[in-house]
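Participant: When you get a sec, could you give me coordinates for this:
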Amino acid sequence: MSDEAKLRDQLCALARSLYDRGLTHGSTGNISARAPDGGLLVSPTGSSFGRLDPARLSKFDDRGQHIDGDRPTKEMPLHTAFYDTRAGTGAVVHLHSTHSVALSMLTDADEDTFIPPLTPYAIMQLGRVKLLPVFLPGDPAMGDAVRGLAGKRSAVMLAHHGPVVAGKDADAACNAIEELEATAKLALLTRGLPVKPLSDDQIAQVVTKFDVDW
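Facilitator: This is a model prediction of the structure:
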């Protein structure tokens, strides 16, 4: 089996796992990864994470031209914005995960530090998450907003929509977006309680030890 065939199978298996555990639903969510030849493999538009076909993934060449497979997700501008601005990006995943979306709807949601520093792992895997405003689905302005961050954030939250996370590879991106959703759930579960988040000193220790952009 070629390296690209293995990557196709991996993307579909990861997407199916996210779908089966309710982290996205219906035909929501999209995933992409850098192919061995420098192009991109991308989930098709209107497809379900629970039923992706490795052979039908959209394929782009290293010049960004669609050369094979079904028509790609309409949110390609989000994906290409991360690949173009953040060095080392090997995969991007976007979900419509319930708890993170709920957190984004709150009137006091923090735009600069959307995911609160409740655990070291959220900081390690995500850095500081930027909350972006509401956009219509597929609006290229979403990509423009990510480009405006100049590669400084590996994760953003689209208000009323869902998180988008870039990672060095597909496993890393999926692990990080799961951490984002889990921490959003923690934030909601503890809302109104006398929560003790990580201190500034504890955050600094994590940032220094794991070389996190913060």
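Participant: Could you use CA atoms for every contact and neighbour count after this?
Facilitator: Noted.
Participant: Isn't Glu111 up against Lys130?
Facilitator: Yes. In terms of C-alpha atoms under 8 Å, Glu111 counts as a neighbour of Lys130; the distance is 5.8 Å.
Participant: longest helix anywhere in this structure?
Facilitator: When the chain is parsed with DSSP state H, its longest helix is helix 170-189.
Participant: what's the spatially most central residue of the chain in contact with, if anything?
Facilitator: Compute the mean C-alpha point of the chain, and by C-alpha atoms, centre = their mean the closest residue is Val165, 2.3 Å away. For Val165, the contact set (C-alpha atoms under 8 Å, 6 or more residues apart in numbering) comprises 92-94, 126, 154-156, 173-174, 176-177.
Participant: another one to check against the first:
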Amino acid sequence: MTAPLDDTTARVLLVRTARSLFTRGLTHGSTGNLSLRLGDGGLLLTPTGSSLGAVQEADLSRTDLAGRHLDGLKPTKEAFLHAAFYRARPDARAVVHLHSTHAVAVSCLDGLDPANALPPLTAYYAMRVGTLPLLPYHAPGDSALEPLAEQTARSHHAVLLANHGPVVAAATLEQATDAIEELEETAKLYLLLRGHITRPLTPEQAAVLVPTSP
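Facilitator: Sure, this is the predicted structure:
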């Protein structure tokens, strides 16, 4: 298991990653939220209404595993979603949720397979994401999504929220970021290839590339 992070280190890492995602156009405005599990079992999250491009270390929120606000600014309205992933995946120490353009575009398409919204077009997608369940639409902050997210997260470290965006958990923030970026690139490929005959990895090829992160 990855060593737990202390509060100071976690704050620096969370803000640095938030800046990187924002400046590279993977999130916009005040969308998206990140979190880390701390050594004391609590969660450190970006606050509600904040831009990942401007959030400061002192702005970050702390909650417990039930999503209850402990200190700092008011947490993201989707704190319950982060908490659900951590409860379902004890080895996960980071959760990233973005509204990245191509993944959101895919989440708005009709006729997606709810068990696996994107095909394994590349080996890296199969390694970093695997299968991607599509969870039905809920308004942002609707805690009715929590039990379904927790149940799904027990067997999948990445999900796509319908008409909303992706959520990924991993053992480290770097791994979660790598996976969600791979998901965004695969969504882009999927949209570029619509109308073309494609050749995704076969089930046998994908099976040997199952993600190893929590």
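Participant: what's the helix or strand that contains Leu78 of the first structure aligned against in the second structure?
Facilitator: Per DSSP states H and E, Leu78 of the first structure falls inside helix 76-85. Using TM-score structural alignment, helix 76-85 of the first structure lines up with residues 79-88 of the second structure.
Participant: Quick check: the matching stretch compared with the first structure, mean distance?
Facilitator: After superposition onto the first structure, stretch 79-88 of the second structure sits on average 0.8 Å from its aligned residues (mean C-alpha distance after the TM-score superposition for the first structure).
Participant: Give me the distance from that stretch to the chain's centre.
Facilitator: Centroid displacement of stretch 79-88 of the second structure relative to its chain, using C-alpha atoms, centre = their mean, to the nearest Å, is 11 Å.
Participant: Could I get the full set of helices for the second structure?
Facilitator: Going by DSSP H, the second structure shows helices at 7-23, 79-88, 101-107, 123-128, 146-153, 173-193, 203-207.
Participant: Mean neighbour count and distance to Pro140 of the second structure added to those, as TSV?
Facilitator: Putting those into TSV (neighbours: other C-alpha atoms under 10 Å; distance: least, C-alpha to C-alpha, whole Å) gives the following:
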stretch	mean neighbour count	distance to Pro140 of the second structure
helix 7-23	18	20
helix 79-88	25	10
helix 101-107	21	14
helix 123-128	21	26
helix 146-153	18	12
helix 173-193	20	19
helix 203-207	13	32
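Participant: what does Leu52 of the second structure align to in the first structure?
Facilitator: Using TM-score structural alignment, Leu52 of the second structure sits opposite Phe49 in the first structure.
Participant: For burial, what's the neighbour tally of that match?
Facilitator: 29 (other C-alpha atoms under 10 Å).
Participant: these two touch, right, it and Gly22?
Facilitator: No. Using C-alpha under 8 Å, Phe49 of the first structure is not in contact with Gly22, being 10.4 Å away.
Participant: Alignment lookup: Asn33 of the second structure to the first structure.
Facilitator: Aligned partner of Asn33 of the second structure by TM-score structural alignment: Asn30.
Participant: I meant to write Glu204 of the second structure there.
Facilitator: Alignment note (TM-score structural alignment): Glu204 of the second structure maps to Asp201 of the first structure.
Participant: Could you do His138 of the second structure as well?
Facilitator: Checking TM-score structural alignment: His138 of the second structure goes with Phe135.
Participant: Would you check how far apart the closest residue in space to that match that isn't next to it in sequence and Met157 of the first structure are?
Facilitator: Nearest in space to Phe135 of the first structure, with sequence neighbours left out and distances taken as C-alpha to C-alpha, 6 or more residues apart in numbering, is Met142 at 6.7 Å. Met142 of the first structure is 11 Å from Met157 of the first structure, where distance means C-alpha to C-alpha, to the nearest Å.
Participant: Looking at those two, which one has more neighbours?
Facilitator: Met157 (26 against 23).
Participant: Thought Val134 was touching that one, still the case?
Facilitator: No. Using C-alpha under 8 Å, Met157 of the first structure makes no contact with Val134, being 9.8 Å away.
Participant: what sits up against stretch 61-71 of the second structure?
Facilitator: Contacts of stretch 61-71 of the second structure (C-alpha under 8 Å, 6+ apart): 41-47, 72-75, 79-80, 82-84, 86-87.
Participant: measure the alignment partner in the second structure of the residue nearest to the centre of the first structure to Leu109 of the second structure for me?
Facilitator: Using TM-score structural alignment as the criterion, the counterpart of Val165 of the first structure in the second structure is Val168. Val168 of the second structure is 20 Å from Leu109 of the second structure, where distance means C-alpha to C-alpha.
Participant: Check Leu21 of the second structure too.
Facilitator: Leu21 of the second structure is 24 Å from Leu109 of the second structure, where distance means C-alpha to C-alpha.
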